[in-house]
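>>> Here is a sequence together with a model predicted from it:
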Amino acid sequence: MPEATERPYILHMLTATPQMSPFDVNMAADAGYQVIVPYCNVGSEHVVTLTQDAIFSRGPKGVSRTGIFIGGRDVMLAADMLDTARHAMVPPFEVSVFADPSGSYTTAAALVALVEKHLKGGHNADLGGKRVLILGGTGAVGRVAAAMAASLGAQVLIASHSDIARATQVSDEVNRRFDIATTGVSVRTSDDLHHALSTAEVVMATAVAGVQVMSAADLSHARHLLIAADVNAVPPEGIAGVHVMDDGKPLAGAVRQDALGIGALAIGNVKYQVEHRLFVRMRTGGKPVYLGFPEAFDEARAIVGVSGGGLG
C-alpha cells in the first residue's frame, strides 16, 4: 500500500484561548480528519515553532495529510497568526492552514453573502454604496462583516452600545488592518440608535446571543431599510420581526413594504456549509491552501449563488 494512504489525516488546532471550540472540533472530524489535536493558550510567538514541528515530522508526502486550524476569539490575532504560519513554511514542507476565530469568518461570510443575494433578488441592487449599520459591530462577527461590506464599497457604520470611544477604537483597528474605511458610532441611547437607523439601508445585528438590539419601535425609524439580517438564534430576536428561519422574507412592521429579513438559522445553514467545505478543501485539495475570510466569503457566495468581484 502506498505510504500516503497509510498515514492518518492530522489536524493541529491552535487557539489563544483556554479551550478549543467543540463546534470546530466536530466540524473537523465530520470533514474527515482522523487525529485532531488542540493546542490552547497559544500566543503569536508560538506559531512558527508549532508550524515547523508539524511540517518537518512527516516528510513531503505526510504533509499533504496534515493541516493547521487557527481559532480563538480575536479576529486580528487570528489573521496575523495565519500570516505567520504561512511564512513559517519551508517548501516542499508546507501544509494547509485555515483560520476561523469564534466562527467569525464563516459566519460573517454567510451573513454578507445572503445580504448580497437578497439585495440583488429583492431590490436589484448591490452592496456598493449602500449605507450599512452593524449593531453589535465591535464583536468578532461584526468586525469581519464590516471588513467584507466595506471592501465591497458599502458605507459602513460600526455601532457600539457602550460608547463612541469603543466604536471608534474598533473602527480604527479594522480600517488599519484591512485597509478599508468604516466609521464608529454610538447607539448607547435610543436617540443615538434612531439617528443611525434613519439613514441605514442595511442593518446587520451581530450582538451577543439573547440580546435584542432593535425593537419594533426602533424599526419605525428605519425609513430607508431594505435588508435586516440577524445572527442571533437565542430568544429574543436580535431585530424585532426577523425570525430565525427567515431567508428574504418580508419584514413585518418595516416602513418600507419591500424590506426583507434574514434570520439566524438561514445564516447558520450557509455558515455550516462554508466551514465544512473549507475543511474538506484543505484536506483533499492536493496542494497547500491558506484560508481566511476572503476565501470564506468566496465559498459563501458560491453556495448562495452570488457572483461578483473579490474583496478589495
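Noted; the coordinates are in hand.

>>> Please make it C-alpha for all contacts and neighbour counts, starting now.
Noted.

>>> so what's Leu133 up against?
Applying CA atoms under 8 Å, 6 or more residues apart in numbering to Leu133 gives the contacts Val156, Leu157, Ile158, Ala159, Ala196, Leu197, Ala200, Glu201, Val202, Val203, Met204.

>>> so the second one, which of the three states?
Same thing as Leu157. strand (DSSP: H, G, I helix; E, B strand; the rest coil).

>>> Spatially nearest residue to Gly263 (excluding sequence neighbours)?
Val244 (4.1 Å; CA to CA, 6 or more residues apart in numbering).

>>> what about the one you found, distance to Phe23?
20 Å (CA to CA, to the nearest Å).

>>> which one of these two has more residues nearby?
Val244 (23 against 10; other CA atoms under 10 Å).

>>> Verify the assumption that that one is located in a strand.
No - read with three-state DSSP, Val244 is coil and lies in no strand.

>>> next, the one to line up against it:
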Amino acid sequence: MSAPYVLHMITPLANVSPFDVNMAVDAGIDTVIPYTGIETAQVEALTQDAMFSRDPRNAVRTGLFIGGRDAAMALDMLEAARKAMFPPFRISVFADPSGAFTTAAAMVAVVERALRRSGLDGLTGLAVQIYGATGVVGGIAGLIAAQAGGNVTLVSHRGVPAVQGKAEEFGRRYGVALSCADTSAAGKAELMERAEVVLACGKAGVTVLTADDLRAAKRLRVAADINAVPPAGVEGVGVQDDGAPLPAQPVAVGIGALAIGNVKFKVQHRLLEQMQTGGSAVAFDFQNAMDAARAIAGKAS
C-alpha cells in the first residue's frame, strides 16, 4: 500500500507562501509541512532526512517545494537537493520562488500564443523589453524570453547596475545574452522606439508604461502586464485582455494579468499533481514550467 504523500515546503523567508500552500492542497496534497529561514547549506540534510525516513518504494511519495524570493538561490537549493539524492532514495523537488517560475512561464507562453495568432514565429528575433526586471518574475521572464529566441533587454528604474548582475548571472548559468537599460527620460523614449514586445513585471498598483510611452512604440506587437491591482502596469491593458487591440496602436495587442494568471494556476497545479501521481521522482524548475505553460496555452489557442 502506498504511503500518504508528504510535501515539505522550504523557504529562506519568515513564512512560506499561503498561495503555494493553497495550491498544494488544491492539487490533492493533504500533508504540507512548512520550514522557514532555511539556507542553501541546510538543503542537503533536509533532503536526506526526508528521503531516508521512508522505504525506497515510498520515497517517491515525498516532495520538496522550494520558495523564497530569490531565483538564483532557489535554483541553487534545487541543485543541492538533487545532488543529495541517489537511487533508490529519490524524492521530487519543485522550485518556484514567489511563484516566479510559473508566472513568468505563463506570461511568455501567452505572449507567444498572441504572436502566433498574428502570424509571427513566437519571440524569435523580436526586441523584447522587460519592465520591472529588478524583481524575481521580471528576471526569469527575461531569461525564458531569451531562451525562446527574443533579443531581451532588462529594464530598471533604478539604473543599469540594479539588473546588470542578474543579466551576468543568467548568462553564466544558461548561456543567454541579456542587455540592460534604465528608464531615464531619454532612455525610455529610445527604448520604446525599438520595442516589439514589452513585458511589464513591476510592482502591483504601479503604472510602468503610460499611453504616451506606448504611442512612441511604433513597432510594438504585444504588451503584457502581470499587475492585477489598479492602476494597470501598462495603461490601456485590461486585466482580462487576451489579445485585445491596444489604443492608438495599429497592430499591437494587450495581455492582462488574468489571462496570464489563468495559465499560471494551471501550470502550478499540473506540476504539483505530477509530483504525487507520476510514479517516479521529478525535479521541476522554470524550464519545466515553460514546457507546461506552452502545452496549456496551446490548448486554449
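Arrived safely. Please read all numbers here as calculations on a predicted model, not as lab measurements.

>>> TM-score for the pair, please.
Once superposed, the chains reach a TM-score of 0.97 (TM-score structural alignment, normalised by the length of structure 2), with 299 aligned residues with a CA RMSD of 1.1 Å.

>>> before we move on, back to that, among the contacts of Leu133 of structure 1, which ones are buried?
Among those, those buried by neighbour count (16 or more other CA atoms under 10 Å) are Val156, Leu157, Ile158, Ala159, Ala196, Leu197, Ala200, Glu201, Val202, Val203, Met204.

>>> Roughly how far does the counterpart of Thr138 of structure 1 in structure 2 sit from Glu79 of structure 2?
Under the alignment (TM-score structural alignment), Thr138 of structure 1 pairs with Thr134 of structure 2. Going from Thr134 of structure 2 to Glu79 of structure 2 by CA to CA gives 23 Å.

>>> out of the two, which sits in the more crowded spot?
Thr134 (24 against 17).

>>> and the residue nearest to that one when sequence neighbours are not counted, what element?
Closest residue to Thr134 of structure 2 apart from its sequence neighbours, by CA to CA, 6+ apart: Val163 at 5.7 Å. Counting by DSSP states H and E, the element that carries Val163 of structure 2 is helix 161-174.

>>> if I line the two up, what does Val251 of structure 2 land on in structure 1?
Aligned by TM-score structural alignment, Val251 of structure 2 pairs with Asp258 of structure 1.

>>> sorry, that was for Leu178 of structure 2
Match for Leu178 of structure 2 (TM-score structural alignment): Thr182.

>>> how about its match, what does it touch?
Neighbours of Thr182 of structure 1 in contact, by CA under 8 Å, 6+ apart: Ala146, Ala150, Gln155, Val156, Leu157, Ile158, Ser171, Asp172, Val174, Asn175.

>>> Which residue, neighbours along the chain excluded, lies closest to it?
Nearest non-adjacent residue to Thr182 of structure 1 (CA to CA, 6+ apart): Val156, at 5.1 Å.

>>> Quick one: residues contacting that neighbour.
Shown in contact with Val156 of structure 1 (CA under 8 Å, 6+ apart): Arg131, Val132, Leu133, Ile134, Ala146, Ala149, Ala150, Ala181, Thr182, Thr183.

>>> Still touching in structure 2? Go through those.
On the basis of both residues aligned by TM-score structural alignment, their matches' CA atoms under 8 Å, what survives of those in structure 2 is Arg131, Val132, Leu133, Ile134, Ala146, Ala149, Ala150, Ala181, Thr182, Thr183.

>>> taking those residues one by one, which sit in strands?
Arg131, Val132, Leu133, Ile134, Thr182, Thr183 (DSSP state E).

>>> Adding distance to Gly305 of structure 1, write the residues you listed out as a markdown table.
Output for those, formatted as a markdown table (distance: CA to CA, whole Å):
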| residue | distance to Gly305 of structure 1 |
| --- | --- |
| Arg131 | 23 |
| Val132 | 22 |
| Leu133 | 24 |
| Ile134 | 24 |
| Thr182 | 27 |
| Thr183 | 30 |
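
>>> Looking at these, which is nearest Ala113 of structure 1?
Val132 (13.9 Å; CA to CA).

>>> so where do the strands sit in the stretch 101-250 of structure 1?
Ranges of strands in the stretch 101-250 of structure 1, per DSSP state E, counting those that start in this stretch, are 131-135, 155-160, 182-186, 202-205, 227-230, 247-250.

>>> Would you mind giving those as CSV with distance to Gly121 of structure 1 added?
Shown next, in CSV, are those (distance: least, CA to CA, whole Å):
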stretch, distance to Gly121 of structure 1
strand 131-135, 18
strand 155-160, 21
strand 182-186, 26
strand 202-205, 15
strand 227-230, 11
strand 247-250, 9
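
>>> wait, which of those strands is closest to Ala28 of structure 1?
The nearest among the strands of the stretch 101-250 of structure 1, by CA to CA, is strand 227-230 at 26.0 Å.

>>> Where in structure 2 does that closest one fall?
Going by TM-score structural alignment: strand 227-230 of structure 1 matches residues 222-225.

>>> likewise stretch 195-207 of structure 1?
With TM-score structural alignment as the criterion, stretch 195-207 of structure 1 aligns to 190-202.

>>> Please enumerate residues in contact with the matching stretch?
Here stretch 190-202 of structure 2 has contacts from 126-133, 135, 137-138, 208-209, 213-214, 216-227, 233-234, using CA under 8 Å, 6+ apart.

>>> still on that earlier bit, give the aligned equivalent of the residue nearest to Thr134 of structure 2 in structure 1.
By TM-score structural alignment, Val163 of structure 2 lines up with Ala167.

>>> next one: Ala292 of structure 2
Going residue by residue (TM-score structural alignment), Ala292 of structure 2 aligns to Glu299.

>>> residues in contact with the lengthiest helix in structure 2?
Looking across structure 2 with DSSP state H, the single longest helix is helix 257-277. For helix 257-277 of structure 2, contacts defined as CA under 8 Å, 6+ apart pick out 5, 23-24, 26-29, 60-63, 92-94, 102-103, 105-107, 110, 224-228, 238-242, 281-282, 284, 289, 292-293, 296-297.
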